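> Quick one, structure for this:
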Amino acid sequence: MNNLKNIKKTTLSKEWATLDRIDYDYQFKNDEWKSVSRECYNRGHGAAILLYNLEKGTVILTKQFRMPIYEANKEEGMSIEVCAGAIDHNDTALATIIRETEEEVGYRIKDAKQVLTAYTSPGALTEKMFLFIAAYNQSMKVNKGGGLESEAEEIEVLELPFSKAIKMIKNEDIIDAKTIMLLQYAQINNLIPAKAGIS
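Below is the predicted model:
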């Protein structure tokens, strides 16, 4: 980029992820150069999946405690979401979501279709989410799910009618962006038949 120069990065924290302050000069459309400072949180990329059952008209979601939500609003804290996980350095997004599906919700899938890619909060996070869909049925259930104790996870597995999940967005019972994107993708693309009660 010709309108960007003098980039200086200062690491502020390097714990679970890395927080940097990045100072730079940016040329605006009026040709004026301005010095800008932004904080940038780098936690890698992630993958998420919407599991759906055409015959039953249902989807699999999860429910778990999220400290940042509680920090923002002490009246909240629990979050209803699609199954998701961070992509390890040596993994692909697909391999990650296949593994996370079995760990979090107890279904063993062989493949999934990537339908969307999105930065979750590009003003502050480097994280890009790779969003998948896959069909499931009861024969794929291999364990109860719930996440890994080693990662301090306590995940409740929810099997909900698709129509109810859509209403939960409208009622703000579902407030997680990646989950809203995948559910609305399914709705826009008529992924689940009308007989499932989509409204």
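> use CA for all of it now, contacts and neighbours both
OK.
> Spell out the secondary structure type for the most centrally placed residue in the chain.
Computing the C-alpha centroid of the chain and ranking residues by CA atoms, centre = their mean puts Lys178 first, at 4.3 Å. State at Lys178, reduced to three classes by DSSP: H, G, I helix; E, B strand; the rest coil: helix.
> To check against the first, give me the structure of this:
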Amino acid sequence: MKKFEEKTLKSETIFEGKIVKLQVDDVRLPNGKTSKRELIKHPGAVAIIPITKDNKIIFVEQYRKPLEKSIIEIPAGKLEPGEDPERTAIRELEEETGYTTSKLTKVASFYTSPGFADELMHIYITSDLEKLEQPPAQDEDEFVELIELSLDEAKRFVEAERIHDAKTNFAVLYLETQELL
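Model (predicted):
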């Protein structure tokens, strides 16, 4: 057994939906005792930092039901089964913004909430945007509004908590530290 490994003794699926699966595992802890773990299984997701020719970042504003409010985020979406993250990034960029790109650069991947979920988020950046003449339709239950902000404006939105999610905060910090804008 690895130093901190928890051995699964039993696993029970409680719920399986369109996006997540909730399971409860009985585990043996490194000290020999047992405990329960509530886990969310997620297919993974991507997010894109789209930069316009005039050095603005394209964000989307959308209502987030778990928060009961709208927030401003970089475009993002979940991976479909077997879909390459880069392909997902382009699909989500097109659906949410009406832009496409032929050049994506991977910035990072990270687990969003490893204490209870296995969602792996892949972040890409592009400054090679092309407006689509016929953008694909958004998901029927998705309502977004595009917002273009300079890096300084985005930082002010972070301070005001209008940008208030981890992936978008990461994107703003990344742009600031890389001095790309």
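> picking up where we left off before, tell me how far the residue nearest to the centre of structure 1 lies from Val82 of structure 1.
8 Å (CA to CA, to the nearest Å).
> list residues touching both of those two?
Common contacts of Lys178 of structure 1 and Val82 (CA atoms under 8 Å, 6 or more residues apart in numbering): Ala48.
> now the helices: where do they sit in structure 2?
With DSSP state H, the ranges of helices along structure 2 come out as 85-97, 151-159, 166-178.
> Among the ones you listed, show me which one is buried the most.
The highest mean neighbour count among those, using mean count of other CA atoms under 10 Å, belongs to helix 85-97: a mean of 22.
> Tell me the mean distance between it and structure 1 once they are aligned.
Compared with structure 1 after fitting, helix 85-97 of structure 2 deviates on average by 0.5 Å (mean CA distance after the TM-score superposition for structure 1).
> how about that helix, aligned to which bit of structure 1?
Following TM-score structural alignment, the aligned partner range for helix 85-97 of structure 2 in structure 1 is 93-105.
> do stretch 142-156 of structure 2 as well
By TM-score structural alignment, stretch 142-156 of structure 2 lines up with residues 153-167 in structure 1.
> do you know which of the helices of structure 2 lies nearest Gly115 of structure 2?
Checking the helices of structure 2 against Gly115 of structure 2 by CA to CA gives helix 166-178 as the closest, at 14.9 Å.
> Run the chain-centre distance for that closest one.
13 Å (CA atoms, centre = their mean, to the nearest Å).
> other SSEs contacting it?
helix 151-159 (3 or more CA pairs under 8 Å, 6 or more residues apart in numbering; DSSP states H and E).
> contact partners of the helix it packs on?
Lys56, Ile57, Ile163, His164, Asn169, Val172, Leu175, Glu176, Leu181.
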